[in-house]
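# Have a look; sequence and predicted model below, questions after that.
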Amino acid sequence: MSDTITKTFIQENTVLLNDYLKRHLPEDIANEQLSSAMQYSVLAGGKRLRPLLLLAMVKTFGGSINESTLKVAASLELLHTYSLIHDDLPAMDDDDLRRGIPTNHKKYGEAVAILAGDGLLTLSFEWLATAGLNTNTTVKLTRDLAQAAGAAGMVAGQVSDILGENKQLTFKQLKQLHRQKTGALIKYTALATNDIVNPEVDNQKLLIQFAESFGLAFQIYDDLEDVVGTQQALGKAVRKDANEHKNTYPGLRGVPQTILDLKKCVQYCHQALSKLEKNHVSTELLQGFLNYFQLDEEEK
């Protein structure tokens, strides 16, 4: 039942998010070439997982999906897309494909790609500031997004990833890298929900626990997909991590143990949701998001 509820929610709200981005993104960009480059990456598709998860959390705790919450969710997608554009650059991962099409710098050149990423990063905070929420909520959202995306979160994780190439990190260091590089923005979905809806304190903590475990599971799953997935299915090059001597779960732990690590993270997600259920919170919608981590039979 939760799977059906979640699939319907994702289908309906992906349409809303894509429509919002398509309508409003061009309005806030003053240069035609910059506008083209920014829209190219944002509107190229993608799962919209982070904004959808945020909206699902808001709905779970009785909040409304309206223009304000849509703009908050869309601002997160802008910031995530900026990180992908910069991550693909020759100075970092040097990728040719993203979401099944040429990466931004392959299409527009490195200079415009860097500036397109800069534009999306700053515009994400402009959208937060103009989402129509009260001042206190806006300040909290801005603080939480800055911390998640910045020098204590995603950017710190990216630096650790780059500096860790050709070195073997410990398991503890690898988990910390993943929590920062990928997990921080996913944890933000819970922080943002708490800022907007303000659930009871115990439920706020449980939602953060769910998001933290989900974020780590997401990166572990991504590591696995790089090993066992295909370029056609993922829309990007595969097996690059091993070729570039990056630190990954399969590289450090082996595929069988990585699958067990993934299952443990998903179990932690279920445990947090179970505790929310005991607090009389319906979690069917969020439970359905855990189906993202389905493994093929041969992978199990």
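Everything's here; your move. Residues are numbered from 1 along each chain as shown.
# going forward, measure contacts and count neighbours with C-alpha atoms only.
Will do.
# Which helix or strand lies directly C-terminal to the helix or strand hosting K263?
Taking DSSP states H and E as the definition, one finds K263 inside helix 255-278. Using DSSP H and E, the next helix or strand after helix 255-278 towards the C-terminus is helix 284-289.
# Who are the packing partners of that next one?
Contact partners of helix 284-289 among helices and strands, from 3 or more CA pairs under 8 Å, 6 or more residues apart in numbering; DSSP states H and E: helix 2-24, helix 49-60, helix 255-278.
# Buried residues of the helix holding K263, list them for me.
Buried residues in helix 255-278, counted by 16 or more other CA atoms under 10 Å: 255, 258-259, 261-263, 265-270, 272-276.
# Would you reformat the helices and strands packed on helix 284-289 as TSV and include distance to P199?
As requested, the helices and strands packed on helix 284-289 are exported to TSV (distance: least, CA to CA, whole Å):
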stretch	distance to P199
helix 2-24	21
helix 49-60	10
helix 255-278	11
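# So which of the ones you listed is nearest A113?
Across those, A113 has its closest neighbour in helix 2-24 (18.8 Å, CA to CA).
# contact partners of the closest one?
The set of residues external to helix 2-24 that reach it, using CA atoms under 8 Å, 6 or more residues apart in numbering, is 39, 42-43, 48, 52, 56, 70-71, 74, 284-289, 291.
# can you list contacts of the helix holding K263?
Taking contacts as CA under 8 Å, 6+ apart, the residues outside helix 255-278 that touch it are 203, 206-207, 209-211, 213-214, 216-217, 220-221, 224, 249-250, 282-283, 286-287, 290, 300.
# Of those, which qualify as buried by neighbour count?
In those, the ones that pass as buried (16+ other CA under 10 Å) are 203, 206-207, 209-211, 213-214, 216-217, 220-221, 224, 249-250, 283, 286-287, 290.
# okay, pairing it with this:
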Amino acid sequence: MSLEQSFQEYLKANLPSVQSFHPFFNEALSNMLLAGGKHFRAKLLLSVVTHLKPSEFKKALQIALALECIHTYSLIHDDLPAMDNADFRRGKPTLHKLYDETTAILVGDALNTEAFLLIAKSEFKDEIKTRLSEILAFNAGLHGMVLGQAIDCFFEGKRLNLEELEFLHLHKTARLIAASLEMGAIICELENKQCKSLYEFGLKLGLLFQINDDIIDFLGDEKSAGKPTKHDTQKNSFVNLLGIENALKSKEKLSLECENLLLDFDEKLAFELKNLMQKYL
């Protein structure tokens, strides 16, 4: 069974739910988790574990699900009327369109906190669970994704320079991608130097991911993207700042930098990470 199939099966068998008399809250909790998506962050974590400490793979699936919960909560909140006001995500109606805004906010809140419960209830040693929680909280919260989103929303319609744009997307997108790799390294109990190397690679990979997303928004169609395209005209994107030709050149440059960093990694892990890059970027 492939890594993708293993995670898909685990996700479907372990969807968050709660006993209550609410008519559709459990359905709403599962909706966006089941709507598809790349599961890119979960795959990064599981790739590290698969190649460096495969005996921990089954236990690591729960941590990969925690990552997916955090990422999905961020998408749900990102789509809200107060932020991007998006009608579609992953080719399906966004939660506030399918249900209502209150449900979307609360589902996002639930998935955010559920992620840390999943880590706390996992079978890893306490010191590993503590580090996993710390890394996820740092990179998904105030010092990472939340700060990036705050800057993105506040400066919409106001042009940032390249340094500011990279700061925005290093926080909003890249830190959680980097955290996925670092969390895999923590599960494998790698040395600090190896953990840092994977994290630094993840930051570059995250910027590459964002540039690619901006290019897809500019060049792609709604069906292939799974969401409205040509939607970021007021956003601070790499395409809007650099133009499409220079954005494509920046993507190529970052791709080469990522591939060069892979030369220092375990050969099998580097091969797997390169495959993920080629498949999704």
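Received, thanks. Bear in mind that the values here come from a model prediction, so they are computed numbers and not experimental data.
# The contacts of helix 255-278 of the first structure in helices, which ones?
Under the assignment DSSP state H, the contacts of helix 255-278 of the first structure contribute 203, 206-207, 209-211, 213-214, 216-217, 220-221, 224, 249-250, 286-287 to helices.
# just to revisit the earlier point, in terms of distance to L133 of the first structure, which of the contacts of helix 2-24 of the first structure ranks first?
Set against L133 of the first structure, the nearest of the contacts of helix 2-24 of the first structure by CA to CA is K71 (10.3 Å).
# Under the alignment, what does that closest one map to in the second structure?
Alignment note: K71 of the first structure maps to Q62 in the second structure; criterion TM-score structural alignment.
# give me every residue that touches its match.
Applying CA under 8 Å, 6+ apart, we find Q62 of the second structure in contact with L118, I119, S122.
# Highest neighbour count among those residues?
Highest neighbour count within these: I119, with 23 neighbours (other CA atoms under 10 Å).
# and the counterpart of that one in the first structure, what helix or strand is that in?
Using TM-score structural alignment as the criterion, I119 of the second structure maps onto L128 of the first structure. With secondary structure defined by DSSP H and E, L128 of the first structure is part of helix 110-129.
# how close does the counterpart of L273 of the first structure in the second structure sit to F40 of the second structure?
Counting by TM-score structural alignment, L273 of the first structure lines up with L262 in the second structure. L262 of the second structure sits 17 Å away from F40 of the second structure, going by CA to CA, to the nearest Å.
# of the contacts of helix 2-24 of the first structure, buried ones?
39, 42, 48, 52, 56, 70-71, 74, 284-289.
# For the stretch 51-200 of the second structure, just list every one of the strands.
Using DSSP state E, counting those that start in this stretch, the strands of the stretch 51-200 of the second structure run over 88-89, 92-93.
# what span of the first structure lines up against the first one?
This means strand 88-89 of the second structure. Using TM-score structural alignment, strand 88-89 of the second structure pairs with 97-98 in the first structure.
# can you list the residues that contact the matching stretch?
T103, G235, K236, A237.
# picking that back up, right, and the match of I119 of the second structure touches S75 too?
Yes. At 6.4 Å, L128 of the first structure counts as touching S75 under the criterion of CA atoms under 8 Å.
# Give the burial count for the equivalent of H51 of the second structure over in the first structure, as a bare number.
Under the alignment (TM-score structural alignment), H51 of the second structure maps onto T60 of the first structure. Neighbourhood size, T60 of the first structure [other CA under 10 Å]: 18.
# Go ahead and confirm T60 of the first structure touches S282.
Yes. With contact defined as CA under 8 Å, T60 of the first structure counts as touching S282 (6.7 Å).
# which residues sit in contact with the most centrally placed residue in the first structure?
Residue closest to the average C-alpha location in the first structure (CA atoms, centre = their mean): R50, at 4.4 Å. Contacts for R50 of the first structure were tallied using CA under 8 Å, 6+ apart; they are A73, L76, E77, L185, I186, T189.
# How about the last one: what's its closest non-neighbour residue?
Using CA to CA, 6 or more residues apart in numbering and skipping the chain neighbours, the partner closest in space to T189 of the first structure is L54 (4.7 Å).
# got it, and the third one?
Counting by CA to CA, 6+ apart, E77 of the first structure lies nearest to P51, which is 6.3 Å off, once chain neighbours are set aside.
# what do we get in the second structure for the one you found?
For P51 of the first structure, the residue aligned by TM-score structural alignment is A42.
# and its match, how many residues sit next to it?
Other residues close to A42 of the second structure by other CA under 10 Å number 27.
# And the one 4 residues further on, by the same measure?
Using other CA under 10 Å, L46 of the second structure has 31 other residues around it.
# contacting residues around it?
So L46 of the second structure contacts L3, F57, A60, L61, A64, G184 (CA under 8 Å, 6+ apart).
# Cross the residues you listed against helices and list the overlap.
Going by DSSP H, the helices hold L3, F57, A60, L61, A64, G184 from those.
# conserved subset of the contacts of Q62 of the second structure in the first structure?
With both residues aligned by TM-score structural alignment, their matches' CA atoms under 8 Å, the contacts of these that the first structure also has are L118, I119, S122.
# isn't the first one right next to I63, touching?
Going back to what we said before, that points to L118 of the second structure. Yes. If you go by CA under 8 Å, L118 of the second structure and I63 touch, sitting 6.8 Å apart.
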